[in-house]
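1. I would like to see how this sequence folds:
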Amino acid sequence: MILQENQAFKHQFKVDDHIYNGFISVFDDRNSLHTDEEFAKNKGFQSKVMHGNILNGFLSYFVGELLPTEDVMILSQNINFKNPVYLDDVLNFEAILTDQSEAVQVNTFSFKFINASLKTVASGKIQIKEF
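-> Below you'll find the predicted structure:
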């Protein structure tokens, strides 16, 4: 893969009904925080909170579709949730290649998801291996 350290990748994601309902359909996670508007509001949120693992799906898209090769796999990822994500939020994703190991062909990216209010909703690191 022809990547340069500090190379940046950007993409925009929208957490719409299709993604929200698809997640529930596939994983059957119907926790009240994610499915009950009143429950979420009573806990201090604006609305029902989207499942955090939807963002992990967006990370999979980044590796599988946005990188300039298909010859990669995820070795590890860590994600820190900082602010809630709500239905119809548009998230700006930014990833920067922070470390490369040519000897073992491992690349480490730092990433963040930023909402329309310019708040970071999640950040972390993801390591990929070229094969």
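2. CA atoms for contacts and neighbours, from now on please.
-> Fine.
3. state the distance from the residue sitting nearest the centre point of the chain to Arg30.
-> The centroid of the chain falls nearest to Leu55 when counting by C-alpha atoms, centre = their mean (3.1 Å). To Arg30, Leu55 is 17 Å away according to C-alpha to C-alpha, to the nearest Å.
4. what comes up buried for the longest helix seen in the chain?
-> In the chain, taking DSSP state H as the definition, the longest helix is helix 17-27. For helix 17-27, the neighbour count (16 or more other C-alpha atoms under 10 Å) marks 19-20, 23 as buried.
5. another sequence for comparison is provided below:
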Amino acid sequence: MNDLALGSIPIEKIEPGMTVRYSQTISDADIKAFAGISGDHNPVHVDSEYAERSRFGKRIAHGLMSAGFFSALFGTKLPGPGCVYVSQTLVFKRPVYIDDTVTAAVTVTKVDKEKGRVFFDTTCTVRGKAVITGNAEIFIPKSKS
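-> Below you'll find the model as predicted:
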């Protein structure tokens, strides 16, 4: 499929199969910052001793932090600035640990030009394995020109 690195793509040029990706390595500082911003101080994310006794064996990143990478792709690359989330489904398949590199990808599945809606498959992977899957619907407002 097409792997784009563009921004502000008009709906008339968006086609099924178009894909963009973003990768980030998760750090301890990222997890602490996300806990501070979200208010989610679940000890499985922020307390090493607690997390060692959990089913995960060590601290894990907040799932919504990785899912947030989809928003970054939509708002900056495809479709780009000005678009608005309508909906997002998320299935959390595996944990993400400190020092894991998460790659988020969004792929266009359908375009409704009349309603200004674009539909996507969304996936986050770590070392080639899906950690989050889902679907999104994005609205592209008509320009005021």
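6. related to what we said a few turns ago, how about the longest helix of the first structure, aligned to which bit of the second structure?
-> Counting by TM-score structural alignment, helix 17-27 of the first structure pairs with residues 28-38 of the second structure.
7. just to revisit the earlier point, tell me which element the residue nearest to the centre of the first structure falls in.
-> Here Leu55 of the first structure, judged by DSSP states H and E, is contained in helix 53-61.
8. quick one: list the elements packing against that helix.
-> Judged by 3 or more C-alpha pairs under 8 Å, 6 or more residues apart in numbering; DSSP states H and E, the packing partners of helix 53-61 of the first structure are helix 17-27.
9. change it to 10 Å
-> When contacts are defined as 3 or more C-alpha pairs under 10 Å, 6 or more residues apart in numbering; DSSP states H and E, helix 53-61 of the first structure packs onto strand 8-14, helix 17-27, strand 72-81, strand 90-101, strand 106-114, strand 120-130.
10. circling back to that earlier point, let me know the closest of the buried residues of helix 17-27 of the first structure to Ile79 of the first structure.
-> Lowest distance from Ile79 of the first structure to these (C-alpha to C-alpha) belongs to Phe23, with 18.1 Å.
11. let me see the contact set for the closest one.
-> Neighbour list for Phe23 of the first structure: 17, 29-30, 50-51, 53-54, 57 [criterion: C-alpha atoms under 10 Å, 6 or more residues apart in numbering].
12. give me that answer again for 8 Å
-> 29, 54 (C-alpha atoms under 8 Å, 6 or more residues apart in numbering).
13. that one and Gly52 of the first structure, how far apart?
-> Distance of Phe23 of the first structure to Gly52 of the first structure, given as C-alpha to C-alpha: 11 Å.
14. number of residues surrounding the closest residue to Gln12 of the first structure other than its chain neighbours?
-> Residue nearest to Gln12 of the first structure in three dimensions, not counting chain neighbours: Asn92, with 4.6 Å by C-alpha to C-alpha, 6 or more residues apart in numbering. By the criterion of other C-alpha atoms under 10 Å, Asn92 of the first structure has 18 neighbours.
15. I'd like the distance between Asn92 of the first structure and Asn53 of the first structure.
-> Taken as C-alpha to C-alpha, the span from Asn92 of the first structure to Asn53 of the first structure is 16 Å.
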